[in-house]
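*Asks:* This is a predicted model, with the sequence first.
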Amino acid sequence: MTRVALIDDHESVRLGLEAACERAETMDVVFSGSSVTAYLTWRSKTGAAPADVVVLDLTLGDGTTVTENVRRLVLDGSSVIIHSVADRPAAVREALAAGAAGVVSKSSRIDDVIAAVTTVARGEPLNNVEWASAVEGDREFADAQLSAREREVLRLYAAGLPLKVVADRLGVAYSTAKENITRVRVKYVEVGRPAPTKVDLLRRAMEDGILAESAAEPGGGAGDG
């Protein structure tokens, strides 16, 4: 069962999501409330483990910022999905920069919201229209200044290929491909967008449009190969 927390200051939204999660039969709503502070207080009092996924309203009525809320939840050990209205791209970008795993619009079908929770619970980032709209044209998501070779290595690696296969595809030594990935990680750290895992690298490639530069290659699993 995926343990889900719902944080939204509109009770009707929470009730609708709770009912949908119950119908899914693979999800357990462990908390439903109007603020991150209320959720963390509940965690502290009950000793409950962090929710696997927190579905978080973009703007709460308690004066907190989206950056503050996302960071508190991520540091507490949960993945965060922003449940957002479609006309707040700047705030959505702020949430993604703070560590949110993705965004799903409040105008989406409820089945799409449940599918998003399932995707994030598997440790995969969301790659949807809302994500693309949020990062489009935002230079903060495109300033790592990767070289052409680094972009190509990242594209293949993030698409799922083991690093040895990436090296073979590009006709370079394994050590060269590994050095390229190391440099890519260093460059992302330098611009405040660290990518310590392969999933993080996939997120960066999505944010910067690198996976869209050509068709994604078929490949293996998400291991670091």
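*Replies:* Nice, I can see it. Residues are numbered from 1 along each chain as shown.
*Asks:* only C-alpha atoms for contact and neighbour calcs from this point on.
*Replies:* Will do.
*Asks:* OK, contacts around the residue most central in space within the chain?
*Replies:* Centroid check for the chain by C-alpha atoms, centre = their mean gives residue 101 as the closest residue, at 1.7 Å. By C-alpha atoms under 8 Å, 6 or more residues apart in numbering, the contact list for residue 101 reads 79, 80, 81, 120, 125, 126.
*Asks:* Narrow the residues you listed to those in helices?
*Replies:* residue 120 (DSSP state H).
*Asks:* quick revisit: any idea how far the residue nearest to the centre of the chain is from residue 151?
*Replies:* For residue 101, the distance to residue 151 equals 22 Å [C-alpha to C-alpha, to the nearest Å].
*Asks:* let's bring in a second one:
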Amino acid sequence: MSIDCHIVIIDDHEIVATGCRGEFARFGLPWEVTWARALSDVAWPDGRTVAVLDLRLNDGTQPKEVIAELESRSVPVVIYTSGEDPKRIRDAMSAGVMAIVNKTSPIEDLIEAIKAALRGEPSGSMDWARALDMEDDFVKQLTPREIEVISLYASGVPADRVARSLNLSRNTVTHYIAQIKAKFLAAGLLKDGGRVELSKAAAKIGLTSYYE
């Protein structure tokens, strides 16, 4: 089978490329998959190429600079991400990527995004834009004090220390936390009131740096 195009997977984890290679073959796609841990490690192939890029690389590069370099090579970019960092997603969208696909989505979504990119057609970003707009609307429902409390508490700071840091009583902090949880639950951003789940929900909308 002749090679139709090259798919360069840029991701910290080689297993992502291995999985994509197997799935593309299962669907009978004549795509050659290569893997690189960073943009600087890519051995660029000849012929049509699409880059499938994770937004969080351990080499410290930022999405905008990586995407700009890929665009300078006329390589279309499909973002393949777990979606936990709204700022990086916004940066990628503003940089003009062809699509943003969640790693939890069916592999067919990634395949369709790559096919569209090969045609020079963007896809998928509007769903992400709507989701980010919903998260922005939720943050606007929080008061400045609630944002201060949740940013500390969901980052792992005990309630007593949150109280001392913000010059509040512990009871006041507990009351704020209860109010914040209620707002997360009402917005469908939280399924239970546990601290770990609250931390993950807060991190998803950019209010803490917590990741499990």
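*Replies:* In hand now; what should we look at? Please read all numbers here as calculations on a predicted model, not as lab measurements.
*Asks:* Kindly provide the TM-score of these chains.
*Replies:* The TM-score (TM-score structural alignment, normalised by the length of the second structure) is 0.56; 133 aligned residues with a C-alpha RMSD of 2.4 Å.
*Asks:* hmm, back to that, mind putting the contacts of residue 101 of the first structure into JSON lines with neighbour count?
*Replies:* Supplementary listing: the contacts of residue 101 of the first structure in JSON lines, determined by neighbours: other C-alpha atoms under 10 Å:
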{"residue": "79", "neighbour count": "25"}
{"residue": "80", "neighbour count": "29"}
{"residue": "81", "neighbour count": "28"}
{"residue": "120", "neighbour count": "19"}
{"residue": "125", "neighbour count": "22"}
{"residue": "126", "neighbour count": "22"}
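*Asks:* what secondary structure does residue 92 of the second structure sit in?
*Replies:* Classification of residue 92 of the second structure using DSSP: H, G, I helix; E, B strand; the rest coil returns helix.
*Asks:* Just the helices from the second structure, written as ranges.
*Replies:* 14-26, 63-72, 86-95, 107-118, 125-141, 144-153, 159-166, 170-186, 195-204.
*Asks:* Tell me which of those sits nearest to residue 32 of the second structure.
*Replies:* helix 14-26 (7.6 Å; C-alpha to C-alpha).
*Asks:* The first structure: matching residues for that closest one?
*Replies:* Counting by TM-score structural alignment, helix 14-26 of the second structure falls onto residues 11-23 of the first structure.
*Asks:* Need the counterpart of the residue nearest to the centre of the first structure in the second structure.
*Replies:* Match for residue 101 of the first structure (TM-score structural alignment): residue 98.
*Asks:* that older thread, would you mind finding the most buried of the helices of the second structure?
*Replies:* Among the helices of the second structure, helix 195-204 has the highest mean neighbour count (mean count of other C-alpha atoms under 10 Å), at a mean of 20.
*Asks:* Kindly name the residues of the first structure that line up with that one.
*Replies:* The aligned range for helix 195-204 of the second structure is empty, by TM-score structural alignment.
*Asks:* all strands of the first structure, in order?
*Replies:* 2-7, 27-33, 53-57, 79-84, 102-105 (DSSP state E).
*Asks:* Output the helices of the second structure as CSV; include the columns distance to residue 53 of the second structure.
*Replies:* Shown next, in CSV, are these (distance: least, C-alpha to C-alpha, whole Å):
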stretch, distance to residue 53 of the second structure
helix 14-26, 11
helix 63-72, 9
helix 86-95, 10
helix 107-118, 12
helix 125-141, 15
helix 144-153, 29
helix 159-166, 38
helix 170-186, 31
helix 195-204, 20
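*Asks:* Of the ones you listed, give the one that comes closest to residue 48 of the second structure.
*Replies:* That would be helix 107-118 among the helices of the second structure, by C-alpha to C-alpha, at 7.9 Å.
*Asks:* contacts for that closest one?
*Replies:* 23-24, 48, 50, 76-78, 80, 98-99, 101, 122-124.
*Asks:* Same check on stretch 85-96 of the first structure?
*Replies:* Contacts of stretch 85-96 of the first structure (C-alpha under 8 Å, 6+ apart): 58, 66-67, 70, 82, 84, 102-103, 105-107, 130, 133-135.
*Asks:* rerun at 10 Å
*Replies:* In this structure, residues lying in contact with stretch 85-96 of the first structure by C-alpha atoms under 10 Å, 6 or more residues apart in numbering are 57-59, 65-71, 80-84, 97-98, 100-108, 130-136, 138, 140-141, 207.
*Asks:* same deal with stretch 129-138 of the first structure?
*Replies:* Against stretch 129-138 of the first structure from outside (C-alpha under 10 Å, 6+ apart): 84-97, 101-105, 108, 125-126, 141-142, 206-209.
*Asks:* Pull out the buried residues from the lengthiest helix in the first structure.
*Replies:* If each helix of the first structure is counted by residues according to DSSP H, the longest one is helix 174-190. The neighbour-count check on helix 174-190 of the first structure (16 or more other C-alpha atoms under 10 Å) flags 174, 177, 178, 180, 181, 184, 185, 186, 187, 188 as buried.
*Asks:* Could you check how far residue 28 of the first structure is from residue 53 of the first structure?
*Replies:* 10 Å.
*Asks:* Please list which of the contacts of residue 101 of the first structure are preserved in the second structure.
*Replies:* Retained contacts for the contacts of residue 101 of the first structure in the second structure, judged by both residues aligned by TM-score structural alignment, their matches' C-alpha atoms under 8 Å, are 79, 80, 81, 120, 125, 126.
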